[in-house]
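> Compute the structure for the input listed below.
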Amino acid sequence: MEFAIKLAQFLLSLSILIILHELGHFIPSKLFKTKVEKFYLFFDIKFSLFKKKIGETEYGIGWLPLGGYVKIAGMIDESMDTEQMKGEPQPWEFRSKPAWQRLIIMLGGVIVNFILAFIIYIGISYVFGDYYIENKDVKDGIEVNNIELEKAGLKTGDKLISIDDKKITTFVPAINMDILTSKKVVVDRNGEPKTIFLPNNFIGKFIDADKKSLISLRMPFVIGGFASDSPNKNNLKTKDIVLSLNGQKIKYFDEASSILETNKSKTIPAIVLRNDKETPVQVTVTNKGKLGVIAGALKEDNLEKLGYYKFSKVHYGFFEAVPIGLDKGVTQLGNYWKQLKLIFNPSTGAYKGVGGFGAIFNVFPASWSWFDFWNITALLSIMLGVMNLLPIPALDGGHVLFLIYEMISGKKPSDKFLEKAQTIGIVLLISLLLFANGNDIYKALFGK
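Down below sits the predicted model:
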């Protein structure tokens, strides 16, 4: 069932992005009276699942969900249909249109991608608002989840001050990405500021460490369940909150490990919060320094009730949501561009994190959430727009590059040159797809 939910979200998001991207090419083509021969969701190699011709255009759904396309008459594209280019240019063909019209047609897809992302972020801000914790309310600092971040110098209990000289005012999940792509983090450690410089290849080390997050909020020690061989099934209960171990007070889960480590194979006294009452119990520590329990979690209102954190919820009217959504879109666009530069710099090791369709599939949650769905779709729309702008032949950016050259020089590249460039571009794209999806397969097989 979880797989079906993830698959449904993946296909719906992909379909929205592909259809709207291709509409970005289709609409200006029609406006400029350029013939569009095909409009396809997914690729129809050898056969299609559905097709219907309306007017001069065949609309269809292919069987291979790796993208989609519009086939514009008189244009050298990924179909490599060179036969059409042998005849004399016709008024309805792409190659017969002025360069500025061809430029608009080629930029249409990425423009729609960026507009879609901004619209989604505005909608999210209006419907869901913002949910966050003031950074000043993270009074006991953060928990470090990644060994490489610890090696770099960050410690559990540090309070974030700034990331790459940007002052931290709110604590949100996206802060992990800010740290991952940063060079410098300043923290408050025991009342003193401390600057931590992250190594150039930190992002590669993070990927090798295979952690989902770098840092998180420190959480109470909540009993969520028990291991099959747990020695504490009878004296602890699910939803208990451990307040002390062997006479030492515990506020956060991370404080328990050192106490348990020094009491291996012993039975020690503990106090738990059970049904809002402090209850003394005896717990047995295994020879590995564990209690044999699975950590649980508390909802935001319970964390507030117990005095751990104060959560802020902001609702926006429609006109308030517009600048907020636009700002989120610009921030995500900047962040993705920053990530892309890191990927193309081999010394950072960021290329290890490049993923294909498997990685995109796994981004979607196992339970349906419209908030997560639209956030992921907006980010994918930005990614699709930026990737299509890369100056690689066969991508929109490659066509745009040749059109700009033509408009500046007044000389149009020959059809033969464009055919060769398109072939090179397709080889590059196939190589990139093989690398990205090969990464997915490698991680699935070896857990990296």
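> from here on, contacts and neighbour counts on C-alpha atoms
OK.
> Which elements pack onto the host helix or strand of residue 341?
Assigned by DSSP states H and E, residue 341 belongs to helix 318-343. Helices and strands in packing contact with helix 318-343 are listed as helix 99-128, helix 370-389; criterion 3 or more C-alpha pairs under 8 Å, 6 or more residues apart in numbering; DSSP states H and E.
> 7 Å instead, please
When contacts are defined as 3 or more C-alpha pairs under 7 Å, 6 or more residues apart in numbering; DSSP states H and E, helix 318-343 packs onto helix 99-128.
> want to put them side by side, so please do this one too:
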Amino acid sequence: MYNIFWKNFKKHHLTTLAKTILLSTIGIVGLIIWSILLPIEIRVSSLGEILNDNDIVEIKSPFSGIINKFQVNNGAQVLQGDPLLTFEDTETNDLINLKKSSITDLKCRIDTANSALNFLNSKYDVIKKAFDIRDEQLLDFLRNYPSTCSMVFNYEISKLYRSLKLKLTRTHNIYSNYLDLEDKISLSNMLLLSHKKDLTITKNLFKDNVVSKNELNQQERVVHKSALELTTDLNAQKAMLRHINELYDEANVEFANYLKDISRDLDHNQRTLIDEISKATILEKKISQNTILSPIMGTIVYNQSFSSSNYIQESQLLMKIVPRCDLTHVRAKVAPQQIQSVKNGQIATVRFPHYPDIREKKFKAIIETINPIISQRNNDSSQTQNYYEVILKIIDPTYFDNKIELRNGYPAEILFTAEYTTLAKEIIRPIINNWPKIFER
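As a prediction, the model looks like this:
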């Protein structure tokens, strides 16, 4: 009974296992056939960059020195004549500041001198009148002279005012004494006439023996004394007039000399100003030579970077500028195993993933040039990478409608082909492509 049961169980169990193996085999074979016949997409794509190698301008250092500051960054748009960078020259800058300060001061002195000359020349008649009528108040205009920007003329004109006023005061005092002496001379003259009459009477009396010889001599001495005093007063009066005229002449000479000094200083300052402006211009030209200007209108695509110091050597490359133009070319690196799918004249698709506004847009481009294979070492110099350089030109009209400003060297993605095929075709393709070679062997 046990043996019958065991045989039946063994028979049914092996039949189920066989079915499982059979189903598994059929499933695997079906999966293989399905995977071979399943349509797949074969894409030939590459990374690239916006290209414009035409007329790239390289800016190199004209001499060795320290760069004070870069005034533009990578990607900046510059106009012709825009400052790009400046070399440090603190000494020349300090000299320029000193010259500018000197120029400002000289202009102030020149303007003030011109104003003072015009002012004093227009007031000469007032000064003359002040001495003619001996009125000190007429000189007050000198005390209240307002200088435009330099206090020097305030002090000098104030000094002139005090000197002229002192002379005018002395003139006034002398003239007052002159008037007092005039009254005294008038009295002395009258007294002298009286004494002379008395002398005449005395002489007649002496002839008549009425008076003595001593009385006659005494009267003569009185007349002589009065005449001498009158002569002394007249001489003193003449001296006063002469002194008044001398003070007037001194005032005129002092005023004229002051105008002469102002004119001389004005002439000297004008010549000095021209010289200082010339020196400042030379220094500014020296500074301008230390500032490198953009020779063209374009885009900065390379800017020198420094790690610790801004010191550069003569002829060292500082930056590159691409002329402003439509960037219509793209450069791609294609691996050797993919180059067979890339042909001249073929239409490819270009996308710019780094521009959000056009990230999803695709533009048609035609393959213009396929350059020979190029070998390039990796950054670590451990391996050599071989690739073909493929140049494409964007021909899609919608590309030129974009308002986005694309820049030279920015990344792009290029899709050369997108073919739908099957795994079986891809397995067989190498055999078919190499069949002549296999047959020859």
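> Let me see the TM-score of these two.
Their TM-score after superposition, calculated using TM-score structural alignment, normalised by the length of the second structure, is reported as 0.16; 128 aligned residues with a C-alpha RMSD of 8.1 Å.
> what angle do the helix holding residue 341 of the first structure and helix 99-128 make?
What separates the directions of helix 318-343 of the first structure and helix 99-128 is an angle of 120 degrees, with axes from the mean of the first three to the mean of the last three C-alpha atoms, to 10 degrees.
> which residues sit against the helix or strand that helix 318-343 of the first structure is followed by?
Past helix 318-343 of the first structure, further along toward the C-terminus, the next helix or strand under DSSP H and E is helix 357-363. Applying C-alpha atoms under 7 Å, 6 or more residues apart in numbering, the set of residues contacting helix 357-363 of the first structure from outside is 6-7, 10, 437, 440.
> please redo it, this time with the cut-off set to 10 Å
Contacts of helix 357-363 of the first structure with the rest of the structure, by C-alpha atoms under 10 Å, 6 or more residues apart in numbering, involve 3, 6-11, 14, 65-66, 353, 372-373, 376, 380, 433, 436-441, 443-444.
> How about stretch 225-234 of the second structure?
By C-alpha under 10 Å, 6+ apart, the residues outside stretch 225-234 of the second structure that reach it are 178, 181-182, 184-196, 219-224, 235-240.
> Go again with 8 Å.
Stretch 225-234 of the second structure is touched from outside by 181, 184-185, 188-189, 191-192, 195, with contacts defined as C-alpha atoms under 8 Å, 6 or more residues apart in numbering.
> How far away from the center of its chain is that stretch?
Its chain's average C-alpha position is 84 Å from that of stretch 225-234 of the second structure, according to C-alpha atoms, centre = their mean, to the nearest Å.
> buried residues in that stretch?
Buried positions in stretch 225-234 of the second structure, judged by neighbour count with 16 or more other C-alpha atoms under 10 Å: 226-227, 229-230, 233-234.
> Reformat the residues you listed as a markdown table; add distance to residue 263 of the second structure.
Shown next, in a markdown table, are those (distance: C-alpha to C-alpha, whole Å):
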| residue | distance to residue 263 of the second structure |
| --- | --- |
| 226 | 55 |
| 227 | 53 |
| 229 | 50 |
| 230 | 49 |
| 233 | 45 |
| 234 | 43 |
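> Same list, these, but as a markdown table with distance to residue 439 of the second structure and secondary structure please.
Supplementary listing: these in a markdown table, determined by distance: C-alpha to C-alpha, whole Å; DSSP: H, G, I helix; E, B strand; the rest coil:
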| residue | distance to residue 439 of the second structure | secondary structure |
| --- | --- | --- |
| 226 | 166 | helix |
| 227 | 165 | helix |
| 229 | 162 | helix |
| 230 | 161 | helix |
| 233 | 156 | helix |
| 234 | 155 | helix |
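> Just after the biggest strand by length in the first structure, pick out the following helix or strand.
Using DSSP state E to define each element, the first structure has its longest strand at strand 36-54. Per DSSP H and E, the first helix or strand lying C-terminal to strand 36-54 of the first structure is strand 57-72.
> outside of that following strand, which residues touch it?
The set of residues external to strand 57-72 of the first structure that reach it, using C-alpha under 8 Å, 6+ apart, is 14, 18-19, 22, 25-26, 29, 34-45, 47-53, 77, 79, 93-94, 357.
> again, only using 6 Å
Residues external to strand 57-72 of the first structure that are found in contact with it (C-alpha atoms under 6 Å, 6 or more residues apart in numbering): 18, 36-44, 48-53.
> Would you point out the most distant pair within the buried residues of stretch 225-234 of the second structure?
Taking every pair in these and measuring C-alpha to C-alpha, the maximum separation is 12.3 Å, between 226 and 234.
> Restricted to helices, list the contacts of helix 357-363 of the first structure.
Mapping these onto helices (DSSP state H) picks out 3, 6-11, 14, 372-373, 376, 380, 433, 436-441, 443-444.
> Just the buried ones among those, please.
By neighbour count, with 16+ other C-alpha under 10 Å, these hold 6-7, 9-10, 14, 372-373, 376, 380, 433, 436-441 as buried.
> Look at the closest residue to residue 248 of the second structure other than its chain neighbours and say how many residues are nearby.
Computed as C-alpha to C-alpha, 6 or more residues apart in numbering, the closest residue to residue 248 of the second structure that is not its neighbour in sequence is residue 131, at 6.8 Å. A count of neighbours around residue 131 of the second structure, defined by other C-alpha atoms under 10 Å, yields 25.
> Residue 206 of the first structure: what secondary structure?
On the three-state scheme (DSSP: H, G, I helix; E, B strand; the rest coil), residue 206 of the first structure is labelled helix.
> And it, how far from residue 36 of the first structure?
With distances defined as C-alpha to C-alpha, to the nearest Å, the gap from residue 206 of the first structure to residue 36 of the first structure amounts to 46 Å.
> and if you look at residue 419 of the first structure?
With the distance defined as C-alpha to C-alpha, residue 419 of the first structure ends up 20 Å from residue 36 of the first structure.
> Lovely, talk soon.
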